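A.B. asks: pasting the structure only:
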């Protein structure tokens, strides 16, 4: 390799100061390196660290003389992580045998599409354009879909829901009725509501208006029950919800006590997946004790008033004192605003019950429910329907994870 002569810079153009000395030093070093033995120079270049290369995103590094390409056997650098795709728009179909019909599902052959809005201006725009413009669903509708998805959670066995309060007139039967309607409407299994109030409850009146045959009639004919149609003879139907009424006739001889409740629900559990019990106000009644011992979920009803809220809290106190502390921690408190007052600090009530229980659901005042007649879901205000949908989702959150409660002896 021919040697190159070093030509110093012209004195007039040579910079002054420390920077100039640094330039001279580097230039002299290069000159000395050029005059050294070529073999040593090559060895030094081979052992020297390669210059740092700037990686360009999305493109592999281009080989250079200073950074030769790695041999084929060398492992490649791990690629930079990519953000996860949206499951909603890019859900991956489950693996299936391409030679069977299992491959043909809605996830594999249906093109991704946006959900059609069901209400509001979004629905109006979608309808006016014949679906050409689809703004998608809004936050409120998305929340309803999420609640329905929770309600449809798989249920491994019979689930008992007890709706209780030591005070009457707070909307307990209304809560039990609408909870049953929401669960039965959005689930494929069987749901039944039973009025366990020994003193002529109103559950069937609020739902179907039929109470000719009652739980006491069912009790007297338990030995005749062989199949679901035999049970249906003693129930009334609204939508997909079946209802067992409480006895309305004061001349009925059979007493509905704790033992009777155990017998009736033992039969119902053979044919129904969810059993909702609308209990009476007598906390010391044996039927109440049997209801609480069966309960997988507990709903305590009150109102945003001084008397209604204090009685709901006293109900929790009674439950804790009688060995149901764990049930209280997992309980849901429902505050029904059919009776309410602007003078009550609702945020204070919410904080009180939130500290004691799993959740608090506030039911807004609804003229349809306040009338006290038969309930029709389609006549509910949207906010009321959403509140009961939330209650049903909270109940479903415990499916498969809430064992029946037993009082501490």
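C.D. replies: Thanks, I have the structure now. Just so we're clear, the structure is a prediction, and the values are computed from it rather than from any experiment. Numbering: from 1, shown residues only.

A.B. asks: alpha carbons only for contacts and neighbour counts from here, please
C.D. replies: OK.

A.B. asks: quick one: contacts for the residue minimising distance to the centre of the chain?
C.D. replies: Using C-alpha atoms, centre = their mean, the residue of the chain that lies closest to the mean C-alpha position is residue 150, 4.6 Å off. Neighbour list for residue 150: 393, 396-397 [criterion: C-alpha atoms under 8 Å, 6 or more residues apart in numbering].

A.B. asks: using the three-state scheme, assign the closest residue to residue 305 other than its chain neighbours.
C.D. replies: Counting by C-alpha to C-alpha, 6 or more residues apart in numbering, residue 305 lies nearest to residue 340, which is 5.6 Å off, once chain neighbours are set aside. Residue 340 falls in the coil class when you classify it by DSSP: H, G, I helix; E, B strand; the rest coil.

A.B. asks: what of residue 393?
C.D. replies: Secondary structure, three-state DSSP: residue 393 is helix.

A.B. asks: count the neighbours of it for me.
C.D. replies: 22 (other C-alpha atoms under 10 Å).

A.B. asks: thinking again about what came up before, just give me the neighbour total for the residue nearest to residue 305.
C.D. replies: Applying the criterion other C-alpha under 10 Å, we find 17 residues in the vicinity of residue 340.

A.B. asks: thinking it is in contact with residue 307, fair?
C.D. replies: No - between residue 340 and residue 307 no contact is recorded; they are 10.6 Å apart, counting by C-alpha atoms under 8 Å.

A.B. asks: try this one next to it:
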């Protein structure tokens, strides 16, 4: 840095910054007003003019700068280097001929000389940070130090420290926030993984329980009853799901036991079991069996199961047969009590399980005859009050006729007429009106019969057409497995001699 003597040989230059984008520049008493858009531009303009003077005189030019109540001496050298002088000499008197001379030296405020060296840095928390050390070395960005490309002064260093400290605090807060978020996300993942593992374990345990329960039900259905058993499916109310129950229960028992099961439509009028069943290559019915086939079953030597195939309809992979009622109501009337006995006797020669789909007239001769041969009663009930009431009336009639044992061991199947949402354990999870109705109807049979079971709504059964057992919902299949096992349990308790069959719990 270059400093002049007390009596400079170069022009006397002063610059007064008026603070409104204007500077009053005086060179040897010649005053000029300069204007610019910013104070920085004014400073640069003053230095640029002083530089030209220094070059023209080939000597340093000292500029006395008055700005904001402070005075400093700036040396501008011919080679373009600049600096701040160590002290401020008294300003020379203004030329008398100037209309607006600069103030005499004694009237000026005491000179304030800014230290040209960067202020010593106080203890700074991030003093050793490489980023801060790099930023601290950057030249001044404001004021005369910026114009003269000098290191930042104390005030700017302090400002930079404040900004850097704020930046570092924000970075630390951000790091802590991100770390907290990372920990929270990790904890959420851990909780989610734990919940998923628990849910998977719960589902596996549920699947294992269901499989064990299914195996238990299967063994029960497969019990050897040591003789033919007749299951009566009855409810005098039309639309109570008698035919649906007979068919699906026959399919469940037949497929589980491996055959030797038949579903017989013993309706006093034209029944619909034949319509709901799978077609065969013939359309013969129970009346045809009585008229044309009974002669082949008069004694054991003439009885052949192959002959019976001409009258029953095989149901394929369901492993059971269907004996349909006649489509002519006049011919169906031939199935009186004697006709029932003949058909039942024939079927008992070739099947272990006979399911009888009855009509709506419990006083019909063949119905009362069916009561005599029944080993088990199944009562299908649509989830409606009229279906429930007719079933209760029938139960009372059974008891009055001396068949109270059939009522006491009956299995009631409550068929839901609308979907009911259930949890994994099969419990309803809402309180819709139709759910409450189904529960109310089921409760009407409790303590009167052996078992009351729900049968869920299945849209595959809604249209009343041919039943495709393998297209039914898993819930429907499960419900009928429960029903078949309940029927088998009742038969075990009532018709098997102790010690003559395998324990269903084994």
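C.D. replies: Thanks, I have the structure now. None of these values were measured; they are calculated from a predicted model.

A.B. asks: TM between them?
C.D. replies: For these two chains in superposition, a TM-score of 0.63 is obtained (TM-score structural alignment, normalised by the length of the first structure); 274 aligned residues with a C-alpha RMSD of 2.5 Å.

A.B. asks: from the contacts of residue 150 of the first structure, pick the one nearest residue 23 of the first structure.
C.D. replies: Distances from the contacts of residue 150 of the first structure to residue 23 of the first structure were compared by C-alpha to C-alpha; the smallest belongs to residue 397, at 73.9 Å.

A.B. asks: so what corresponds to that closest one in the second structure?
C.D. replies: Residue mapping for residue 397 of the first structure onto the second structure gives residue 489, with TM-score structural alignment as the criterion.

A.B. asks: residue range for the helix or strand where residue 145 of the second structure lies in the first structure?
C.D. replies: Secondary-structure assignment from DSSP states H and E places residue 145 of the second structure in helix 143-147. Counterpart in the first structure of helix 143-147 of the second structure, with TM-score structural alignment as the criterion, is absent.

A.B. asks: how much distance is there from that helix to the middle of the chain?
C.D. replies: The chain centroid and the centroid of helix 143-147 of the second structure are separated by 64 Å under C-alpha atoms, centre = their mean, to the nearest Å.

A.B. asks: helices and strands around that helix, which ones?
C.D. replies: Counting contacts by 3 or more C-alpha pairs under 8 Å, 6 or more residues apart in numbering; DSSP states H and E, the secondary-structure elements packed against helix 143-147 of the second structure are helix 39-57.

A.B. asks: which is the succeeding secondary structure element to the helix it packs on?
C.D. replies: Moving on from helix 39-57 of the second structure towards the C-terminus, the next helix or strand you reach (DSSP H and E) is strand 61-67.

A.B. asks: map the residue nearest to the centre of the first structure onto the second structure.
C.D. replies: Per TM-score structural alignment, the equivalent position to residue 150 of the first structure in the second structure is residue 220.

A.B. asks: one more: residue 386 of the first structure?
C.D. replies: Taking TM-score structural alignment, residue 386 of the first structure has residue 478 as its aligned residue in the second structure.

A.B. asks: where do the helices sit along the stretch 401-506 of the second structure?
C.D. replies: Using DSSP state H, counting those that start in this stretch, the helices of the stretch 401-506 of the second structure run over 404-408, 433-445, 474-495.

A.B. asks: mind putting those in a markdown table, distance to residue 290 of the second structure included?
C.D. replies: As requested, these are exported to a markdown table (distance: least, C-alpha to C-alpha, whole Å):
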| stretch | distance to residue 290 of the second structure |
| --- | --- |
| helix 404-408 | 28 |
| helix 433-445 | 38 |
| helix 474-495 | 29 |
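
A.B. asks: wait, which of these is closest to residue 269 of the second structure?
C.D. replies: When the helices of the stretch 401-506 of the second structure are compared by C-alpha to C-alpha, helix 404-408 sits nearest residue 269 of the second structure, at 24.5 Å.

A.B. asks: average distance between that closest one and the first structure?
C.D. replies: Once the two structures are superposed, the average separation between helix 404-408 of the second structure and the matching residues of the first structure is 0.9 Å (mean C-alpha distance after the TM-score superposition for the first structure).

A.B. asks: quick one, what contacts residue 74 of the second structure?
C.D. replies: Neighbouring residues of residue 74 of the second structure by C-alpha under 8 Å, 6+ apart: 62-65, 82-85.

A.B. asks: for it, which non-adjacent residue is closest in space?
C.D. replies: Distances taken as C-alpha to C-alpha, 6+ apart place residue 84 nearest to residue 74 of the second structure, at 4.5 Å, with adjacent residues excluded.
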